[in-house]
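> Kindly generate the corresponding structure for this input.
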Amino acid sequence: MGIIIAGLLLAVLMGSMDNTIVATAMGTIVGELGGFDKLMWVTSAYMVAEMAGMPIFGKLSDMYGRKRFFIFGIIVFMIGSALCGTAETIVQLSIYRAIQGIGGGAVLPIAFTIMFDVVPADKRGKMGGLFGAVFGLSSLFGPLLGAYITDYINWSWIFYINLPLGLISFGLITLFYKESVEHSKQKIDYMGAFTLVAAIVCLMFALELGGKEYAWDSGMIIGLFLAFAVLIVGFVFIERSAQEPIITFGMFKNRLYSTSNMMALFSGAAFITASVYIPIFIQGVIGGSATNSGLILLPMMLGSVVTAAGGGSLLTKFKYRSIMIATLTLLVIGIALLTTLTPDSSRFILTIFMILIGLGIGASFSVLSNAAIHGFTARQRGSASSTLNFTRELGMTLGITVFGIIQSHIFTNKLAAKFSSGGEVPDGIDLGDPSQILTPATREHIPTQVLDQITEALSSSLVQTFAWAIIPAVIALLAALAMSKEKFDPATELEEYVAGH
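Modelled structure (predicted):
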């Protein structure tokens, strides 16, 4: 069993580290490839593909077995990683990231489900904490590794590093994982899968293109929103009548399950906003390198490791509800404190804020993963686990897209206000391309007076974006307060484990 767990942990490390390792390199990547206006697509393209695949692969793993789809996910993820390293434009990079996301949509949720299948129930709490800690560790080493590789090698290697991890995981799972649970072949819900993916794509294009390439009231944007509405309504109707739906809505009648998904959705939106925009604040406002922005995220990621591992260990002593209320309170406080940042803020103060946010999000990786499958049979756990991961990714995707729109709008307006009064802009300085202030080399060539005005506008836009991010953090906390009072029971879980094997 230990070898199988090692293979799963490597795959989780590979998939979960990908976003954090990219986050600290984004300033440099955009500085080289250009396309600051398409910055969010590098992250959101991955997330859209990943979250669209999660419930589909989760359901397929329940029907046909975990192993084949887990291996498929690893192969696709490695192909996407190899392609990302060759990207020459921001558009190419976004497309290749979407391929990565398809692989991630199979790897991450199925890894957790395999763990629940092979680990005895009395050890599942601690093992869930270990898997949650790997999420935290990926967040810890991802920024450092991404920053080091970007500064001293080349940013393309932040993608190539996934290849050896994927190959080792592939070998271990292929050779040593033997499925013991019987899976019956059933009808695949193709229409449900199609409408779900199409609805998500329409929504993301509407949010990304609105206010940029097309006006919000243009026929294109209105049409995309209408298509999303029609498709999502169609998806609900299809799922309610499907023999084997991709997402089983009946599961949401379980209060513990529904509140767990709600917390994953909104805490993910708040957390991703901090993860993406803190490095931009460091590089664009304070003027640090990619390494500095990676280091500044370390306290946040270390905090997430502590509560991810600690939350899993405390499952047998405290209710799911109690753990989540305590940690999400810290998340709300940490996000709220980010709104006090200024260009003169000290690194020490920012470190304290990051620690609080990390402590606030960590338990959601381990505690919610256990809470989501609580009370469900082995045959339902793949769907339950993948749906939880889907809602988390949905929250992160919508969060980075919506808050990206907010930040971009505020920043553009601030710049327009500062330079519309006739302020002289030196030749060669394009105020429509903020990537110029994300790399130290280009900052040196911008006159101090102009740089100060740009950084002040960027700082203000980021702080106001953090203020908006308080809303989903508070909603996540309210969901924790509404959570039912179940507690992880090793004896009951052990009975279900034996029955399933």
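
> going forward, measure contacts and count neighbours with C-alpha atoms only.
Fine.

> what packs against whatever helix or strand Ile349 lives in?
If you go by DSSP states H and E, Ile349 is part of helix 347-373. The contact analysis (3 or more Cα pairs under 8 Å, 6 or more residues apart in numbering; DSSP states H and E) places helix 347-373 against helix 124-152, helix 255-281, helix 290-296, helix 298-313, helix 320-338, helix 378-419.

> Could you figure out how far that helix is turned away from helix 320-338?
Helix 347-373 runs at 150 degrees relative to helix 320-338, counting by axes from the mean of the first three to the mean of the last three Cα atoms, to 10 degrees.

> if we can go back for a sec, nearest to Ser346 among the helices and strands packed on helix 347-373 would be which one?
Among the helices and strands packed on helix 347-373, the nearest to Ser346 by Cα to Cα is helix 290-296 (11.3 Å).

> returning to that earlier point: redo the helices and strands packed on helix 347-373 as TSV? Include mean neighbour count and distance to Leu481.
Conversion of those to TSV gives the following (neighbours: other Cα atoms under 10 Å; distance: least, Cα to Cα, whole Å):
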stretch	mean neighbour count	distance to Leu481
helix 124-152	25	22
helix 255-281	25	9
helix 290-296	24	32
helix 298-313	26	17
helix 320-338	23	6
helix 378-419	22	18
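
> now the other sequence, so there's something to compare against:
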Amino acid sequence: AIAMLATFYREPAHPKPPRINYLAPLLLMLGGSALMAALIQGGTLSRPALVGCVAIGVAALASLVVRERHTEAPMLPIRLWRNRVVALTNGGCFAMGMVMLSVTAFVPLYVQGVMGRSATATGAVLGTMSVSWALSGAIAGRILVHTGYRTTAMIGGAALAIGSIVLVAVTPARGPLWVGAGTMLVGIGMGFCNTTFLVSVQAAVERTQRGTGTASNIFSRLVGQSVGAALFGGLVNLGVMLIVPEARDAAENLMDPALRRGLPADELVALTQAMAAALQNVHLVAAVAGVAALVVGSRLPRTLDATAPPSRRRE
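Just a heads-up that it's a prediction; the model follows:
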């Protein structure tokens, strides 16, 4: 890859390299961290601490927006987000990130913690998503050429939603194969959506903005994963506490084989049932995110002429 880039890639030199905007990532980190802390620890923080986290987060993100509007080298140009295709694909990537996180972080908890299966079974289930993601991404590129952005994005969004619904319906009796079917569908959805959103955002902006447009896609997906981690973690904690109020370190007790063997039979049953119910809520919210990705896909243009100026691109 390095040899091909060195041989074939030609980039015109910039007469005046832009200044690096150091303050923007610091404001983003401060604002995002404060809001994530409020979401994740909201149930344990005192009211002043919770209000303080929210206030700091909102103030930092508002300052970031002001900074981005007036700086010479914005990290995420505001005008780029006014592009309809960019805004849509970034929203879709946000939803993708949430669905992806629901699988990578919480499916192992179900397979090992609720079903009592081994880490090998968990690896096989997650591997199904990785393989289907890679294969469907390649297939999506072929289909996109013939059907357009809208169709492939809608296929991906539908697969994300259906895969999450399959995971909602999982029970310990159905075993890892059922879970693998759900993760496979999610992987297909990720492959179709990721390929479509990436290509469409690059076709929707000027050549000089393609790197920024691509980065905004990746950034939106990472934000979706972060919000998903906070939201889903809160759902699991709340769900377990409502059913088993006295439970402490439920996930650790269920995932660690030694701790699991040391639990009394009635407590083990109560914990697994509470965890199963809480994880159902996680995948239910992920299914809603999948539907959101489907809606985004339906709003994308069928075609974009990447050679035309953004204002004259055919939709």
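
> circling back: distance from the helix holding Ile349 of structure 1 to structure 2 after superposition?
Taken over the aligned residues, the distance from helix 347-373 of structure 1 to structure 2 averages 1.8 Å (mean Cα distance after the TM-score superposition for structure 1).

> Provide the aligned range in structure 2 for that helix.
Aligned using TM-score structural alignment, helix 347-373 of structure 1 spans residues 176-202 in structure 2.

> do stretch 269-289 of structure 1 as well
Residue span in structure 2 matched to stretch 269-289 of structure 1, by TM-score structural alignment: 98-118.

> and that stretch, how far apart are its ends?
25 Å (Cα to Cα, to the nearest Å).

> can you list contacts of that stretch?
Contact partners of stretch 98-118 of structure 2, identified using Cα atoms under 8 Å, 6 or more residues apart in numbering, comprise 119, 121-122, 126, 160, 164, 172, 175-176, 179, 183, 186, 190, 221, 224-229, 232, 251, 254-255, 272-273, 275-276, 279, 282-283, 286-287, 289-290.

> Same question for stretch 392-412 of structure 1.
40, 43-44, 47-48, 50-51, 204, 207-208, 261, 264-273, 276, 457-458, 460-462, 464-465, 468-469.

> Turn the helices and strands packed on helix 347-373 of structure 1 into CSV, including distance to Ala23 of structure 1.
Listed next are these as CSV, based on distance: least, Cα to Cα, whole Å:
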stretch, distance to Ala23 of structure 1
helix 124-152, 7
helix 255-281, 6
helix 290-296, 9
helix 298-313, 13
helix 320-338, 18
helix 378-419, 12
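
> out of those helices, which comes closest to Thr442 of structure 1?
helix 290-296 (13.9 Å).

> Would you mind listing the residues in contact with the closest residue to Leu431 of structure 1 other than its chain neighbours?
Nearest non-adjacent residue to Leu431 of structure 1, counting by Cα to Cα, 6 or more residues apart in numbering: Leu415, 7.6 Å away. Going by Cα under 8 Å, 6+ apart, Leu415 of structure 1 touches 431, 453-454, 457.

> What's the separation between Leu415 of structure 1 and Gly234 of structure 1?
Distance of Leu415 of structure 1 to Gly234 of structure 1, given as Cα to Cα: 43 Å.
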